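S.K.: output the structure for:
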Amino acid sequence: MRMSGTTKKRDGHGRLGSALSGLAVAVGCLLFLGGFVAGALLYQPYTVPTGSMAPTLAVGSKVLAQRIDGDEVRRGDIVVFKDPLWGDATMVKRVVGIGGDTVACCGTGGRLTVNGTPLDEPYLGTGAGGPGGVVPEEFSATVPEGSLFLLGDDRTTSLDSRSHLEDTAQGSVPRSTVVARVDSVVWPLDGGLVDRPAAFAALPGGVSTPGPVGLLLTAIAAGAFLILAGAAYGPVAKLLGGRAKPAREKVKA
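M.R.: Got it, this is the predicted structure:
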């Protein structure tokens, strides 16, 4: 009598699953670590020191600001800068005027104007300086070439370019004082990406292009998922394999 057994083999499927899980972990590590490294090179974290940018940025908010050259700044950008004439402290304000602009208050409906064009600024909120968030004080300033005129979004409390109108530059600061541009709010978690205001997009020169922070955060999240999924394959496969019924051996006489 000769006996021959045919048992269902699972080695091929097991090897493929192990290979795919290893590949998932490797790709995940690449995305996760690559996202962090690129983020560290391109971005600098900051804590908003005051409430002058409320409601856009609340006091204590954690933001990611892209390291840029001052020449890259456009109207509407929220920038981090440090000017010795303003106390040499790190500050966060919104750019409302660039070299050659005339920034004034108040135009139609009590709105801020740039070169005579009234701006819609919905980000100010109703409590940021009167109905519709208008600037309460009347002023007019011409921005020198190579400089920026900066205001806080809370126009009732912010110490900004309006507080320095008597200076030689009429409240403007050199572009060289800018060290970064705010792209994202990471805390509170509902902060998200910082929008480029539509009102400034309609002016000559438009607005700046958002940095890659969204792409980097997506890469980090995808990498973490792949690492966890790949690492979980082994224990899950073992658990499922232990529950499977063994294949019956077929016997021929």
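S.K.: going by C-alpha atoms from here, please, whenever you check contacts or count neighbours.
M.R.: Noted.
S.K.: show me the helices in this protein, by range?
M.R.: Taking DSSP state H, the helices of the chain run over residues 11-42, 198-201, 213-243.
S.K.: any chance of those in CSV, with mean neighbour count and distance to R181 too?
M.R.: CSV is the format used below for the helices of the chain (neighbours: other Cα atoms under 10 Å; distance: least, Cα to Cα, whole Å):
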stretch, mean neighbour count, distance to R181
helix 11-42, 16, 11
helix 198-201, 18, 16
helix 213-243, 15, 12
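S.K.: of all those helices, which lies closest to G99?
M.R.: For G99, the closest of the helices of the chain is helix 198-201, at 14.7 Å, according to Cα to Cα.
S.K.: please name every helix or strand in contact with that closest one.
M.R.: Helices and strands touching helix 198-201, as assessed by 3 or more Cα pairs under 8 Å, 6 or more residues apart in numbering; DSSP states H and E, are absent.
S.K.: alongside the first, I'd like the structure of this one:
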Amino acid sequence: MDPGSDSPDGADKAQTSADDGDQNQRPKKKQRSFWKELPILIGIALVLALLIKTFLVQAFSIPSESMQNTLQKGDRVLVDKLTPWFGSEPERGEVVVFHDPAKWLEGEPVIEPNALQRVLGWIGLMPSAEEKDLIKRVVGVAGDTVECDGTGPLKVNGKALEEESYVYAGNTPCTVDDGGQFKVKVPKGKIWVMGDHRQNSLDSRYHQNDKNKGMVPVSQVVGRAIVVAWPPTHWSTLPVPDTFDQNLTAAAPGALGLAGAVPLVLWRRRRLITADTTRVSGTGTAG
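M.R.: Next up is the predicted model:
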């Protein structure tokens, strides 16, 4: 049959030819060059990095030997900043980063970063020079009584901590010097922190005369250090030591009062029962 006839087959073929012609005449959309897309990609990466730094994880550099041998000077740790957003507070045994609570770093030398370091610090890929932060281990939380007598052991609510796994080798858990001997009760909204290198850490012990009495406000805690990320040879996680798994919770005064009252009530009840029994027996005999 003639392709140009009015038959259905002829119409379909004619339409197909017309469509092909339109497609050939339509200009092709040019792909954007890689160099034009690069600034957009960098911008997106910077925004994501800033969001991650603000809400999820931030890198911090260890500035001193106060946390040896758990952390070495120059190590880079990743800090969990997400959990505090959900109301979680520091717990005993955790290694935490916190803002300088009361000029603890006053007088410490400050290294001026170059332009690149400032940018990397702003997006969280390097520590920010403007942020005055410290890193220590949480020893006491609200309600705890923490004490050091002699060279130790360190006690929390009267229970001795076995700290050999993380305290710097050769150090004693407590130091016999000004500040090293103490007995404090941690108030609500605060934590008591100490460095693992006990003889080389200016922690809560040595700031008991400041406005917080050596305590760190929970509101100043940036987050928990969860892993040593750099250098690769030092890579490790930062779990809570087993010694903090024991029941260190301080007994509430009400609970102690109740515990002391129970034996007294039972004793008094037993006396009353005995007295009643005696009176009943005596009446029966007399009758």
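S.K.: quick one: TM-score?
M.R.: Superposed pair, TM-score by TM-score structural alignment, normalised by the length of the first structure: 0.59. Supporting alignment: 166 aligned residues with a Cα RMSD of 2.5 Å.
S.K.: quick revisit: mind putting the helices of the first structure into TSV with distance to G60 of the first structure?
M.R.: Shown next, in TSV, are the helices of the first structure (distance: least, Cα to Cα, whole Å):
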stretch	distance to G60 of the first structure
helix 11-42	21
helix 198-201	26
helix 213-243	20
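S.K.: isn't S66 of the second structure up against G195?
M.R.: Yes. S66 of the second structure is in contact with G195 according to Cα atoms under 8 Å; the separation is 5.4 Å.
S.K.: what residues are shared contacts of the two?
M.R.: Common neighbours of S66 of the second structure and G195, counting by Cα atoms under 8 Å, 6 or more residues apart in numbering, are K136, S201, L202.
S.K.: among those residues, which ones are in strands?
M.R.: Among the shared contacts of S66 and G195 of the second structure, the members found in strands (DSSP state E) are K136.
S.K.: among the shared contacts of S66 and G195 of the second structure, who's most crowded?
M.R.: K136 (25 neighbours; other Cα atoms under 10 Å).
S.K.: tell me the residue in the first structure aligned with that residue.
M.R.: Matched by TM-score structural alignment, K136 of the second structure corresponds to K93 in the first structure.
S.K.: quick check: the closest residue to its match other than its chain neighbours vs V186 of the first structure, distance?
M.R.: Among residues not flanking K93 of the first structure along the chain, G152 sits closest, at 5.1 Å (Cα to Cα, 6 or more residues apart in numbering). Here G152 of the first structure is placed at a distance of 20 Å from V186 of the first structure (Cα to Cα, to the nearest Å).
S.K.: okay, these two: which has more neighbours?
M.R.: Counted by other Cα under 10 Å, G152 of the first structure and V186 do not tie: G152 has more neighbours, with 26 against 15.
S.K.: in the second structure, what residue corresponds to the more buried one?
M.R.: Applying TM-score structural alignment, one finds that G152 of the first structure aligns to G195 in the second structure.
S.K.: same question, L124 of the first structure
M.R.: Under the alignment (TM-score structural alignment), L124 of the first structure maps onto V167 of the second structure.
S.K.: if you skip the residues just before and after it, what's nearest to its match?
M.R.: Nearest one to V167 of the second structure, counting by Cα to Cα, 6+ apart, is D196 at 4.7 Å.
S.K.: where do the strands sit along the stretch 51-200 of the first structure?
M.R.: For the stretch 51-200 of the first structure, the strands defined by DSSP state E, counting those that start in this stretch cover 62-67, 78-82, 90-98, 102-105, 113-114, 117-118, 139-142, 147-151, 173-174, 178-187, 192-193.
S.K.: got a markdown table for those strands, with distance to V48 of the first structure too?
M.R.: As requested, those are exported to a markdown table (distance: least, Cα to Cα, whole Å):
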| stretch | distance to V48 of the first structure |
| --- | --- |
| strand 62-67 | 7 |
| strand 78-82 | 10 |
| strand 90-98 | 7 |
| strand 102-105 | 25 |
| strand 113-114 | 27 |
| strand 117-118 | 28 |
| strand 139-142 | 27 |
| strand 147-151 | 15 |
| strand 173-174 | 20 |
| strand 178-187 | 10 |
| strand 192-193 | 15 |
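S.K.: most tightly packed of those?
M.R.: strand 147-151 (a mean of 26; mean count of other Cα atoms under 10 Å).
S.K.: residue nearest the centroid of the first structure?
M.R.: S184 (2.2 Å; Cα atoms, centre = their mean).
S.K.: ok, now how distant is it from V37 of the first structure?
M.R.: Separation of S184 of the first structure from V37 of the first structure (Cα to Cα) stands at 17 Å.
S.K.: quick check, S281 of the second structure in a helix?
M.R.: Yes. Assignment of S281 of the second structure by DSSP: H, G, I helix; E, B strand; the rest coil places it within a helix.
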